[in-house]
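sequence first, predicted coordinates after that:
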Amino acid sequence: MVVDVPLAHLDRPFDYAVPDTMAADVRAGCRVRVRFAGQLVDGFVVELGETSEHGGKLTPLAKLVSPEPVLTPEVLALVRSVAERWGGTVTDVLRLAIPPRRAAAEKRPPADPPPAPPAPDPAGFARYPTGPALLTAVAEARPARAVWTALPGEDWPARLVELCQAALSGGRGALVVVPDGRDLDRLAAAAEQRLPAGSFVVLRADAAPDARYRRFLEAARGSAKVVLGTRAAVLAPVADLALVAVWDDGDDLHAEPRAPYAHARDVLVHRAHLASCAAVVAATARTAEAQLLVESGWAHELVADRPTLRAAAPRVQALGADAELARDPAARTARLPSLAHRVARQALADGAPVLVQVPRAGYAPGLACDRCRAPARCGACSGPLGISPAPGPGGSRVPACRWCARPAATFHCPYCHGTKLRASVVGAARTAEELGRAFPGAAVRVSGRGSVLASVPGGAALVVATPGAEPVAEGGYGAALLLDSWALLGRPDLRAGEETLRRWMNAAALVRPAAAGGQVVVAADAAHAVVQALVRWDPAWLAARELADRRALGFPPATRMAALAGSPAALAEFLAAARLPADADLLGPVPEPPRPGQDGERERYLVRVPRGEGVALAHALAEVQGVRSAKKVAEHVRVQLDPLELV
């Protein structure tokens, strides 16, 4: 059995004796409690046998918590593989895989699975040359793998549900993972329309504990063969798996913030390999990781031809055209150039909503000295000053520290002795206020942190949204304005260009086709590679370029990297004991950005190895963690493989 002990050197199974009073009920996968190091701890039975390799007397099980087999052999094999690949422990992964028990849910008798539905209509995938063939492969339980680049305006929830229906028609199961609750709501609504009642369950992190455990049991018992969920569902116990799919794999919500920090896309790709089932990595844009799957031959592209794409895409315009600069010389520096004004006015005149994407939430989250442009800091804690939206109309907006919340009624610049402030960063609330004055009479709605709109009606209105919070408009938006491109393109991040294109394309995909008057204006230099990819609507070209650059520089996903964070003394001790692969490159150390509640100086190293040495690197790091755990070293070193943030 596996005991729930968070110590790396105890990451192995232990043998216990089954008392005669429990022999009839104990089975593989059930929950028990055992005596371990003088304490009662939880655990899972993974195997029953007649003999044991342990030479001494076995300790009996202390208590049978539940005879329900919640840990299936397939999930156990996946959990062990994930722990090995990402340098974690089995107990860490099991906490992510199995929700806490609720006795009331186990008392409900299991339901019989509904009859298999007919095969889906291939018309939805007809715009993609190999789409119908993918549906057939899933229905026949063949391990087809595809990187799907969805068309603008595509009803992607319906397409993913059709793939699930194809799996059900062959008597098999399916697992689909999306980034957040809004996407999951759309996916669940599509499933209710197309899949038989009781054939699917929705696993979401914000569900009530009783509801989440009840749905988990329906999947574990085989009553529901389709599981739809967010990141936590990647390890769901789906019976007879025929398909795994992930939508918008570039969204950082797919990255698990808890050890062993595995990414949902990578876990699903790994699961497809272990289960020999079909896999679909789907998005409007494309990540370098998805491009690697294509270039390595593991997956094939599922894309539409160019004529179909032109018919579906809106017209995209960027700043920098000679004619536009002649008409508006300040177009390169203006936050809302005349081109954007004209496009927005035309869409509003046509009775269509206009989407305005702003990278930052709030009113004025960043302030600077009006004279020398130095960032404004709090006099008490040196935190950044900002202005929050004032409650109610006409409310006063006083600058305040974003760290300690102290108001800054007066300001004195330590560099130039200026006393006036200006906004260095403009948020969504301030943008909505400015647009309300620029377009009097037009309704203005804001969707962002604290108040995210799922949808908006199709009438004339301005919708200001932060990336990822864009609501779906009835009938599509007439236009989209993508502002403050410097805030996205100028980030010190390896994935800045890729992430910018993903956010832009997700917003532009909500706009009507060009034939219906749909237009997109991006406030960025037209010569930039990311802008060119958007104008041509060619995310595969940018992904191939990004992957080639990273391969030349030795960055993921062409290589595998591990980030080690801790105090200088702890890192020196850790690296001295680590038996790293011969091809490993050690990069660093560099100071680690301070975290809330952090005491003392912390540094970070990066360990880089060729992609084929990734498992060896994970094993070497896990080995050191086990040795340090056995020695009861007080200071912990944080180990994360394939981190999203490298800079």
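Structure received.

all contacts plus neighbour counts: C-alpha atoms, from now on.
OK.

could you pull up the residues touching the residue nearest to Val511 when sequence neighbours are not counted?
Closest residue in space to Val511, ignoring its immediate chain neighbours: Tyr477 at 4.4 Å, by CA to CA, 6 or more residues apart in numbering. Contacts for Tyr477 (CA atoms under 8 Å, 6 or more residues apart in numbering) come out as 352-355, 458, 510-512, 518.

ok, 10 Å please
Tyr477 makes contact with 347, 351-355, 456-463, 507-513, 517-520 under the criterion CA atoms under 10 Å, 6 or more residues apart in numbering.

how near is the residue nearest to Glu68 when sequence neighbours are not counted to Lys63?
Nearest residue to Glu68, sequence neighbours excluded (CA to CA, 6+ apart): Cys30, at 5.3 Å. As judged by CA to CA, to the nearest Å, Cys30 and Lys63 stand 11 Å apart.

just the ones of the contacts of Tyr477 in helices?
Mapping the contacts of Tyr477 onto helices (DSSP state H) picks out 347, 507-508.

any quick PyMOL command for the buried ones out of these?
Typed into PyMOL, the line below selects the buried ones among those, using 16 or more other CA atoms under 10 Å:
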select buried, resi 347+507+508
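
Serialize the ones in helices among the contacts of Tyr477 to CSV and add fields for distance to Gly600.
Output for those, formatted as CSV (distance: CA to CA, whole Å):
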residue, distance to Gly600
Ala347, 55
Ala507, 42
Ala508, 45
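
could you tell me how many residues sit around the residue nearest to Glu68?
Residue neighbour count, defined by other CA atoms under 10 Å, stands at 21 for Cys30.

for comparison:
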Amino acid sequence: MSSPATARSARTGAPRRPARNRGEWRPAETAPVARVVVDVPLPHLDRPFDYRVPAHLDEAAVPGVRVRVRFAGRMVDGYLLERVDGSAHGGKLAWVDKVVSAEPVLTPEIAGLARAVADRYAGVLADVLRLAIPARHARVESEQPSDRAVPDPEPPDRTGWDAYPRGGALLDALARGRAAHAVWQALPGEDWAARLAEAAAATRTAGRSALLVVPDQRDVDRLHAACAALLGADAVVALTADLGPAERYRRWLAVRRGNVRVAVGTRSAAFAPLGELGLLAVWDDGDDSHSEPRAPYPQVRDVLVLRAHREGAALLVGGFARTAEAQLLVESGWAREVVADRATVRARAPRVTAIGESDTQLVRDPAARAARVPGVAFEAARAALQAGRPVLVQVPRSGYLPFLACASCREASRCRHCAGPLGLPRPAAGERGADPGGAAGLPACRWCGRVEPAFRCGNCGSRRLRAGVIGAGRTAEELGRAFPGVTVRTSGGGSAVLDAVPAGPSLAVATPGAEPVADGGYGAALLLDGWAMLARPDLRVAEETLRRWFAAAAGVVPHADGGRVVVVADSAIPTVQALVRWDPAWHAEGELAERAEVGFPPAVRMAAVEGPPAAVAEICDLVVDPDRDPPEGVELLGPVEIDPPERPGAGGGDVRERALLRVPRRAGRRLAAALHDAQALRTARKATETVRVRLDPDEID
């Protein structure tokens, strides 16, 4: 006998409610098994699990939807990957309890990309999906999508790209839907946002979508405006973390549903679910904002390379400078470089002056090598101000970073065994009164921990070391006194970051990355404290310094209009020479060759394992264990202590160590798999110590 509710449903035609008791549920008639990735960030559970689909959820449980399932005795979130006819699991399957939303948010392409990213970085799929898919907003899902038609784009103007011999060929490839791979070296003063917008427009003429990723919100605003001017405001959407949860989800859904075919954003936009993807582009791929600070710490450039390979899309890596990773793409033949000829570069570039480039300069200013602002810099600034143009002054970031360097030439000190940076070891908890002249006071490598009792500088041969610090000081106040009556603006370094400065004589003091755009261009740029930026004990110090210098110098007008750049660093340094010649490709080629010689990424794959000493030792032992088929050529460096105890004398409980694992590039996948398996063994036995594992870390000091 039917219940009153059942009889009422039959009379009104309303769908039948599911039985209250799960024991009365019946499986769906077709494809009754759902494979679900559960939101559990444990490596030993990093795989899909099979669940039964009840009949009342048959229509809603489609691939890509959010679901709720019971896992290990509690309800957890998950994503339905696919529906199949059967399961290899011999036991009884649990039910899919709920379909949270009928919106299929996880596309097969993004699911495959997330799996590939997790495998590359020894991570967990659930962590990558958390980065790729924004939180749900129910009210936004119920909104009616805009029905405004987006007009078909016109072929873009090719004038800007014609300055590059291969620029026109690149646009032709995009317009024909071909998967071109290019590393683009932007000219000095280039309107890079306009060029990227033109590349996106060419892609749209082929009926395909485009994804453009930039470092920060300022760049997003600039690029979005350029794309909107060329394609229309309704044809492009900006995806950033600064949006509120509702607006961010609204724009993300517009991309997922295919209402918008061009997306601009920061690093999380690399996973934007665009269909029929034709172009993936990243601007300034060396910026640290492109590196995700959450596990598994993917880098945008590598994510886009994986995505371009998987989806057959074009890839464009652009910037004023070039990273060693981008150079590796060129040298491997996977990408072609898009660069201007030397005559065009010289015509567009400002005149760059370094310290000690001529005897005449040193005769006129004998203290130039020691002065923070030498006479040639004052002359360049004074000439630009008199010409009615603003002057950019770039200084290192605020704060202090201790390091060891050669006392004679200020070259960063390096270990003779692994080429890691040298530092003074911290005394242990019971060694606070140790003799500083004893073994505890000798410099030691911060990578492999080896003591260096007989240091000799590889640059000048000196045996003397000096400790130094980096600080911004009061540059704005000093320049204000030197140029009375001239407006001085500060950007970054504790002050608000300026987007632009107006035309006219003024001084803009900015930290690296916070340089405002000048209306009409800067008349001069002063790059101060070059020795401090180059002496930092970091793997990418030369590359990062040159990238910051190029970013600042690119805003200066050409030398024919009086543009001057003064870099306060020795002219004999290769990084300074690359700036003087405006040849980032030459510098990237040399940087990659040097890293290959000493075994640094990207010539090799390297992993950093950080955490409590016992946990770090356990993971490293599992990876290098000869009985577990270790990765080919694996090398263990360290471990060394990286963080001091919070409370002196409290024992070793707060001590953290870091070990580096290095393998040839061909063994990179095996290293990632070995690290994933080692972490899975620890979580399976419920180890409580937190260990941070990063592959190809951007910063290794």
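All right, it came through fine. Please read all numbers here as calculations on a predicted model, not as lab measurements.

and the longest strand for structure 2?
strand 74-84 (DSSP state E).

mind listing residues that contact the helix or strand that comes right after it?
Following strand 74-84 of structure 2 in sequence order, the next helix or strand is strand 96-99 (DSSP states H and E). For strand 96-99 of structure 2, contacts defined as CA under 10 Å, 6+ apart pick out 22, 33-36, 50-54, 57-58, 60-62, 65-70, 75, 77-80.

which among those residues end up buried?
Of the contacts of strand 96-99 of structure 2, these count as buried by 16+ other CA under 10 Å: 33-36, 50-54, 57-58, 60-62, 65-70, 77-80.

which residues in the stretch 101-250 of structure 1 form strands?
Ranges of strands within the stretch 101-250 of structure 1 are 145-149, 173-177, 200-203, 226-229, 241-247, based on DSSP state E, counting those that start in this stretch.

the stretch 501-650 of structure 2 too?
Using DSSP E, counting those that start in this stretch, strands in the stretch 501-650 of structure 2 cover 506-510, 517-518, 524-527, 564-570, 604-611, 635-643.

how about the stretch 251-400 of structure 2?
Assigned strands in the stretch 251-400 of structure 2, in chain order: 262-265, 277-283, 314-319, 336-338, 351-355, 391-394 (criterion: DSSP E, counting those that start in this stretch).

could you dump those strands into TSV and include mean neighbour count?
Below are the strands of the stretch 251-400 of structure 2 laid out as TSV (neighbours: other CA atoms under 10 Å):
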stretch	mean neighbour count
strand 262-265	28
strand 277-283	26
strand 314-319	25
strand 336-338	21
strand 351-355	22
strand 391-394	29
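
of these, which is nearest Lys686 of structure 2?
Closest of those to Lys686 of structure 2 is strand 262-265, at 38.3 Å (criterion: CA to CA).

quick one: the closest one aligns where in structure 1?
Strand 262-265 of structure 2 corresponds to residues 226-229 in structure 1, going by TM-score structural alignment.

again with stretch 565-575 of structure 2
Stretch 565-575 of structure 2 corresponds to residues 520-530 in structure 1, going by TM-score structural alignment.

can you name the residues in contact with stretch 33-52 of structure 1?
1-5, 13-18, 26-32, 58-66, 69-73, 76, 91, 94.

touching, the residue nearest to Glu68 of structure 1 and Pro67? I think so.
Yes: Cys30 of structure 1 sits in contact with Pro67 when judged by CA atoms under 10 Å, with a separation of 5.2 Å.

common neighbours of the two, please.
Counting by CA under 10 Å, 6+ apart, nothing touches both Cys30 of structure 1 and Pro67.

burial measure for the alignment partner in structure 1 of Gly521 of structure 2, as a count.
The pairwise alignment with structure 1 assigns Gly521 of structure 2 to Gly476, based on TM-score structural alignment. Gly476 of structure 1 has 22 neighbouring residues, counting by other CA under 10 Å.
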